[in-house]
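# Here is a sequence with its predicted model. Questions after.
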Amino acid sequence: MNSIQNRITAFAKLGDFLSQFSVDNIKKIDSIEHNEIFYDGFLHQMKIAQENNSWFTKENILFSLNSLSKSLNKSNLDKFTKNFNSSKESSKKVAIIMAGNIPLVGFHDFLSVLISGHSVLVKQSSSDKHLLPFLAKYLEFVEEGFKGKITFTEEKLSDFDAVIATGSDNTARYFEYYFKNKPNIIRKSRNSVAVITGKETEEDFIKLSDDVFQYFGLGCRSVSKLYVPKGYNFDAFFTGMYVKKEHINNAKYANNYDYNKAVYLMSEFDLLENGFLMIKEDESYSSPIATVFYEYYDNEIDLKIKLHQDKEKIQCIVAKDFIENEVAFGQTQHPKLTDFADGVNTLEFLSKI
C-alpha cells in the first residue's frame, strides 16, 4: 500500500510536469520525470480536447493546467492533507461523476479520493474526457501504488462504496434518488456574484473582468450576477470589462451573444451592452453566456441577509471589505486546494466512508 507521503510526492511531480504548460509559454523542461514518454503525448491530448469542445480554447486549457501546477506542490499538498487521519486508512472504491463545463473541472475530487488512499472510478463528461486519463497514466508511472486504483468508465456505474456527483439541479435530483443508499456528495448548480459598493477602483473592475470572462463565464466560480447600489452608473464596470473585448472573436461566444441579444430585444427587455457583453436586470443567479445579470440594492444589511439565505446557490461572493469569506476581485479562478466546492470538505467525507 502506498503511504500518504508517497501519494503527495506523486501529485507534486504531476505539478512539476504541468508547470511546462502555461498561458505565457509552453516549454519542455528536460529534468521532468518521464517527459520523454508523456510531454508530446500531452500536447496531442490538449489538441484533441480543443477539437472536441470549442469552449476549450488553448488559452482556457493552459489556464487550468497552470492553476493546477501552482496548487500541486509539496507544501500545499501537506497543508491540504494535514488534518486527514491516515492511520485508520481503509481503501474503498469511490465513484466520481464529473461535470464538463471547464477543463479538468473534476480534478479536485479525483485528487481528494486518491490522496485519501481510496480507489477511484471516474465517469467523465463527454465534453471533457481527454486530459484526465492521460494525467492519470502519468501518476501511475511516478507512483506504482496508483496502479489498479484508477478506473475510467463510460458504462453505468456499478460496484462502488461511495459517490461524488456534480450536475445541474435536475440531474442532482436524479443522483439523490439513485445514490440514496450510498455515502454521497451531490453538487448542484451554483453561480458566483459580485457586490459593487461604488468604492471600486478602475483596477478592481479590470480584475473583475477575469472573474466574469475566464472560461467564457462557464465555471461555477464565474461571476454571473452583480449587486449594485440603487441608481448605479455602469460606465466604470464597462470600462473594466473592455479589456476582454477579444472574446467576441471566438465564434461560439459570438453566436451566443448574437442569439441572446436577439431574444432579449424581441422580448423588449431593457439591457445595456458594449458589443461583446450584455447586462440585464434580473433576479436569477444563472445568466446565459455573454450576459451578466444585475440587481439593485438599497441597504447593505438586507443584501447580506439575502446572500446568507441564498448561500446554497452561491459559490463565491466577490467583494471588497463587504462580507465575511468574500473573494477578492480577480481571484475567483485561483482557488486554493482547501477551497472546497460548495463548502463541503471532501477529505473529511472520504475519511468517514
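Good, I have the coordinates.

# CA only for contacts and neighbour counts going forward, please
Noted.

# what about V193, which SS state?
What DSSP: H, G, I helix; E, B strand; the rest coil gives for V193 is strand.

# which residues does it contact?
By CA atoms under 8 Å, 6 or more residues apart in numbering, the residues touching V193 are V223, S224, K225, L226, Y227, Y285, I314, C316, I317, V318.

# Could you do V23 as well?
V23 is in contact with E59, L62, F63, N66, counting by CA under 8 Å, 6+ apart.

# Turn these into JSON lines, including secondary structure, neighbour count and distance to N35.
Below are the contacts of V23 laid out as JSON lines (DSSP: H, G, I helix; E, B strand; the rest coil; neighbours: other CA atoms under 10 Å; distance: CA to CA, whole Å):
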{"residue": "E59", "secondary structure": "helix", "neighbour count": "15", "distance to N35": "22"}
{"residue": "L62", "secondary structure": "helix", "neighbour count": "23", "distance to N35": "18"}
{"residue": "F63", "secondary structure": "helix", "neighbour count": "21", "distance to N35": "21"}
{"residue": "N66", "secondary structure": "helix", "neighbour count": "19", "distance to N35": "17"}
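
# Just give me the closest of these to I323.
For the contacts of V23, the closest approach to I323 (CA to CA) belongs to F63, at 28.2 Å.

# what's the distance between that closest one and T57?
10 Å (CA to CA, to the nearest Å).

# do the same with K13
The value you get for K13 to T57, if CA to CA is used, is 25 Å.

# same check, this time on D161
Applying CA to CA to D161 and T57 gives a distance of 36 Å.

# More neighbours: the two, which one.
Between D161 and T57, T57 has the larger neighbour count (other CA atoms under 10 Å), namely 19 against 16.

# Show the contacting residues for that one.
Taking CA under 8 Å, 6+ apart, we find T57 in contact with Q50.

# Second structure follows, compare the two:
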Amino acid sequence: MELQERIDAFVKLGQFIGQFSNEVPTKRKSVEHNALFFDGFKHQLKLAEEYNGWFTPENIQFALNTWAKALTKDNLGKWLEPYHISNLTSKKVAIIMAGNIPLVGFHDFLSVLITGHHVLVKLSSNDKQLLPYLAKYLEIVEPKFKGCIEFTEEKVMQFDAVIATGSNNTSRYFEYYFKGKPSIIRNNRNSIAVLTGNESKEELKALSEDIFRFFGLGCRNVSKLFVPKRYSFDVFFEAIYHWHPIIEKAKYANNYDYNKAVYLMSEFEMLENGFFMIKEDASYTSPIATMFYEYYENPEQLKEKLEADKEQIQCIVSNGFYDKEIVFGQTQKPKLWDYADSVDSIKFLLSI
C-alpha cells in the first residue's frame, strides 16, 4: 500500500469522526459508509460513557473533535513531510495503551499504520469500545488495511517492536519484559504552569482548560503551578470558577470529598473553593480535584530546576518564560508532531 493511500484513508476516518464532535451527532452526505457505521458508532459512544464514568459526553466529544481537526490532508502532509517514508519492510508493532482519556493511544495507532507497519493493540480495559470500531471503518475505506490491524486481550506475543504506556511501576515491568525488542516505554509525566502574577484573567481562564479538561487525568493536564513569592490566588480562583459544575460529576465529587477529608484530618494547609483545592507541595503529581503549587524567587533558578526535572514533565505552560512553552489553554490540543515525552515515534518506527 502506498503512503498516499494510507493518508487518504485516515483523512476519510477524520471526516467520519467529525460527525460526532458536537453534542448532537450530525450525519453528512459526503462521508463514506455512513449507512454501515454511523448508528453503530453512536452506540459505541454510549457504551464508552456507560462503562467508564470519566468518559463524559463532553470529554469524548472534545477528543473526537481534536482528532477530526488533526486528520486532514494538510495536517498529515505537514507532519510527514520531514521524513522519508518509502516502501519499508513491514514489521509488527505492539502497542500497550493507557486508558485515562478517550482514544489516548490513537496517535501511536496512527503512527504505526501511517509508516506502513502492522499493529498489534492491547487496549486498556478503561477504553476499549471506540478504537476497534474506528479500525473497522478504516478497513472498509481502505481494504488494504485488512490483515494489518489486530487487537488482543492476551499477553502480546510475536511482535518486532513495542510502544508501551503505563505508570512508573508498570514501565519498569515493560522495560524488563521488552528488553530484547526495539521499544518506546512511557511512564508518568505531569504538566506544569509558570505564573508571573501579570497574567490576564483571560489567560488564567484559558489555563483552567489545561487543568480541568478530562478531569485532570491526562499527562498534558496542568497539575502544578509555580508562582512568585506573595502571589495572590484570588484572581486565579475567580478565573477558574466557571468550571464549578464539574463537582456535579459523581466520580470527581467523590475524589474531591475524599482528598479534602484527608487534608483536613492531616491538618494540611490548603485553599479551596467548593470544587477544587490547591496545596503547597514539592511533588509534580497531584490527586484529582487538587493542584499543587510551589513558590519561586529567581526565574533562572526555576529554569534550572525544570531542566533537571524534565523527565517528569510533559508540558510547560507560560507566557514568555520558556522557549518551548505552550500557550495557556492549548495543552489538550496537541499537533500531530507534538510527540509524547518528546520522543519522535515516526523516526523510531522508520528505524526498526
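That came in fine, so what should we check first? These figures come from a predicted structure and were not determined experimentally.

# Need the TM-score between these chains.
After superposition, the two chains reach a TM-score of 0.99 (TM-score structural alignment, normalised by the length of the second structure), with 352 aligned residues with a CA RMSD of 0.7 Å.

# In ChimeraX, how would I select just the buried ones from the contacts of V193 of the first structure?
Buried residues among the contacts of V193 of the first structure (16 or more other CA atoms under 10 Å), as a ChimeraX selection:
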select :223,224,225,226,227,285,314,316,317,318
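
# Just the ones of the contacts of V193 of the first structure in strands?
Residues of the contacts of V193 of the first structure located in strands (DSSP state E): V223, S224, K225, L226, Y227, I314, C316, I317, V318.

# Now do the contacts for the residue nearest to the fourth one when sequence neighbours are not counted.
Distances taken as CA to CA, 6 or more residues apart in numbering put Y294 closest to L226 of the first structure, at 4.5 Å, once the chain neighbours are dropped. By CA under 8 Å, 6+ apart, the contact set of Y294 of the first structure is K225, L226, Y227, V228, I279, K280, E281, D282, E283.

# which of those are also in contact in the second structure?
Using both residues aligned by TM-score structural alignment, their matches' CA atoms under 8 Å, the second structure keeps these contacts from the contacts of Y294 of the first structure: K225, L226, Y227, V228, I279, K280, E281, D282, E283.

# Looking at those, which is nearest K207 of the first structure?
Distances from K207 of the first structure to these, taken by CA to CA, are shortest for L226, at 14.4 Å.

# so what corresponds to that closest one in the second structure?
When the second structure is aligned by TM-score structural alignment, L226 of the first structure is paired with L225.

# and that match, what does it touch?
Residues near L225 of the second structure by CA under 8 Å, 6+ apart: I192, A193, V194, L195, M291, F292, Y293, E294.

# redo that, cut-off 6 Å
Neighbouring residues of L225 of the second structure by CA atoms under 6 Å, 6 or more residues apart in numbering: I192, A193, V194, Y293.

# can you put these in TSV and add distance to Y258 of the second structure?
What follows is the contacts of L225 of the second structure, written out as TSV (distance: CA to CA, whole Å):
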residue	distance to Y258 of the second structure
I192	24
A193	25
V194	28
Y293	20
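
# Just the closest of these to F237 of the second structure, please.
Y293 (13.6 Å).

# For that closest one, which three-state class applies?
Assignment for Y293 of the second structure (three-state DSSP): strand.

# Next one: it from L36 of the second structure, what distance?
50 Å.

# now swap in F292 of the second structure and tell me
48 Å.

# same question, L47 of the second structure
Separation of L47 of the second structure from L36 of the second structure (CA to CA): 18 Å.

# These two: who's more crowded?
Shown here are L47 of the second structure and L36; by other CA under 10 Å, L47 has more neighbours (15 against 11).

# and the closest residue in space to that one that isn't next to it in sequence, how many neighbours does it have?
Spatially, and ignoring its direct neighbours in sequence, L47 of the second structure is nearest to Q129 (7.0 Å; CA to CA, 6+ apart). Neighbour count of Q129 of the second structure, defined by other CA under 10 Å: 21.

# now the one 3 residues further on
Applying the criterion other CA under 10 Å, we find 16 residues in the vicinity of P132 of the second structure.

# Residues touching the particular helix or strand that has it in it, excluding its own?
P132 of the second structure belongs to helix 130-141 when assigned by DSSP states H and E. The contact list for helix 130-141 of the second structure (CA under 6 Å, 6+ apart) reads F145, K146.

# now with 7 Å?
A9, L13, Q44, L45, L103, F145, K146 (CA atoms under 7 Å, 6 or more residues apart in numbering).

# So the third one, which state does it fall into?
Q44 of the second structure carries the three-state label helix when classified by three-state DSSP.

# ok, now how distant is the residue mapped onto it from the first structure from Y39 of the first structure?
When the first structure is aligned by TM-score structural alignment, Q44 of the second structure is paired with Q45. Using CA to CA, Q45 of the first structure is found at 10 Å from Y39 of the first structure.

# what's the neighbour count on I150 of the first structure?
For I150 of the first structure, the neighbour count with other CA under 10 Å is 20.

# same question but for Y322 of the second structure, I mixed them up
Y322 of the second structure has 13 neighbours, counted by other CA under 10 Å.

# Next up, the contacts around N66 of the first structure.
Per CA under 7 Å, 6+ apart, neighbours of N66 of the first structure: L18, S19, F21, S22.
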